[in-house]
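Asks: here is the input, now give the coordinates:
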Amino acid sequence: MGTPKEVAFAIVEGVPDVRLRAMMGEWLVYFREEYLGTIEDGRLFLKDTPRSRPHLSGVPLVSPHAGAKPAFMPDVQSAEQLFELFTKIVGRKL
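Replies: Sure, this is the predicted structure:
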């Protein structure tokens, strides 16, 4: 189905140090040059990793698309919350 550029950029709008990269109609999400997840069908998915699990323990794991590994689908309401979450997962500040 694909996520329009405007939708993908709106999801991460206001979050510093984020870069999106188009990939087969969807978007890869990088924070401080580290790959964290994807935006697919207008929804943010974060990789299930040992570093992300402690910060996303109450967040459901769902498959972004058929055949994909399950990923966390956080319900983040603001750029500030998303920035804090990304910073915790990456584990370092610039």
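Asks: rest of the way, CA atoms for contacts and neighbours
Replies: OK.
Asks: could I get the contacting residues of residue 31?
Replies: Neighbour list for residue 31: 17-19, 86, 90 [criterion: CA atoms under 8 Å, 6 or more residues apart in numbering].
Asks: look up how far residue 14 lies from the closest residue to residue 85 other than its chain neighbours.
Replies: Computed as CA to CA, 6 or more residues apart in numbering, the closest residue to residue 85 that is not its neighbour in sequence is residue 55, at 7.3 Å. Between residue 55 and residue 14 the distance, using CA to CA, to the nearest Å, works out to 21 Å.
Asks: likewise for residue 30?
Replies: To residue 14, residue 30 is 14 Å away according to CA to CA.
Asks: higher neighbour count, these two?
Replies: Per other CA atoms under 10 Å, whichever of residue 30 and residue 14 has more neighbours is residue 30, with 17 against 14.
Asks: so the more buried one is in which element?
Replies: In this assignment (DSSP states H and E), residue 30 forms part of strand 26-31.
Asks: before we go on, could you also do this sequence so I can check it against the first one:
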Amino acid sequence: MSSSVEYLDYVLELLADVPEVSYRKMMGEYLLYASGKIFGGIYDDRFLVKETTASRAVLAVSEMPYEGAAEMLLVDVEDKAVVADLVTKMLPELPESRKRRR
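Replies: Here you go, the predicted model:
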């Protein structure tokens, strides 16, 4: 099942206070970036983020985005300030994105 554009819009609204948020559609799902770093995605209308020390301090439910993938944490918080703080604290813990070859 693919994620809906309506759910993407909802998540982007939650992330409105996070600087430099962008997304990339990939196989019916959406990868989420902030300041050029991938921090999570939308999979089957579920907002999931990578597991880091900062994300584990706020979120508890682990889910697999798709079969064979590493588990990620389900964002079950609807407070924009909490989500912005979470993502902002995650960014220093995440690796730089690799440059894509064309």
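Asks: so after superposing, what's the score?
Replies: The TM-score (TM-score structural alignment, normalised by the length of the first structure) is 0.81; 89 aligned residues with a CA RMSD of 1.9 Å.
Asks: for the strand holding residue 30 of the first structure, grab the matching residue range in the second structure.
Replies: Strand 26-31 of the first structure corresponds to residues 29-34 of the second structure when matched by TM-score structural alignment.
Asks: hmm, back to that, which of the contacts of residue 31 of the first structure are buried, as a PyMOL select command?
Replies: Buried residues among those (16 or more other CA atoms under 10 Å), as a PyMOL selection:
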select buried, resi 18+19+86+90
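Asks: narrow the contacts of residue 31 of the first structure to those in strands?
Replies: Among the contacts of residue 31 of the first structure, the members falling in strands (DSSP state E) are 18-19.
Asks: max pairwise distance over the contacts of residue 31 of the first structure: which two?
Replies: 19 and 90 (14.1 Å; CA to CA).
Asks: the helices in the second structure, which residues?
Replies: 5-14, 53-58, 80-90 (DSSP state H).
Asks: and those helices as CSV, adding distance to residue 73 of the second structure?
Replies: Converted to CSV, those look like this (distance: least, CA to CA, whole Å):
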stretch, distance to residue 73 of the second structure
helix 5-14, 15
helix 53-58, 7
helix 80-90, 12
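Asks: ok, which of these comes nearest residue 47 of the second structure?
Replies: helix 5-14 (7.2 Å).
Asks: residues making contact with that closest one?
Replies: 30, 42, 45, 47, 78-80, 83-84.
Asks: pull the number of nearby residues for residue 76 of the second structure.
Replies: Residues lying near residue 76 of the second structure (other CA under 10 Å) number 14.
Asks: separation between it and residue 20 of the second structure?
Replies: With distances taken as CA to CA, residue 76 of the second structure is found 22 Å from residue 20 of the second structure.
Asks: same question for residue 68 of the second structure.
Replies: 29 Å.
Asks: now the spatially most central residue of the second structure. Nearest residue, chain neighbours left out?
Replies: With distances taken as CA atoms, centre = their mean, residue 40 lies nearest the centre of the second structure, 2.4 Å away. Nearest non-adjacent residue to residue 40 of the second structure, counting by CA to CA, 6+ apart: residue 49, 3.9 Å away.
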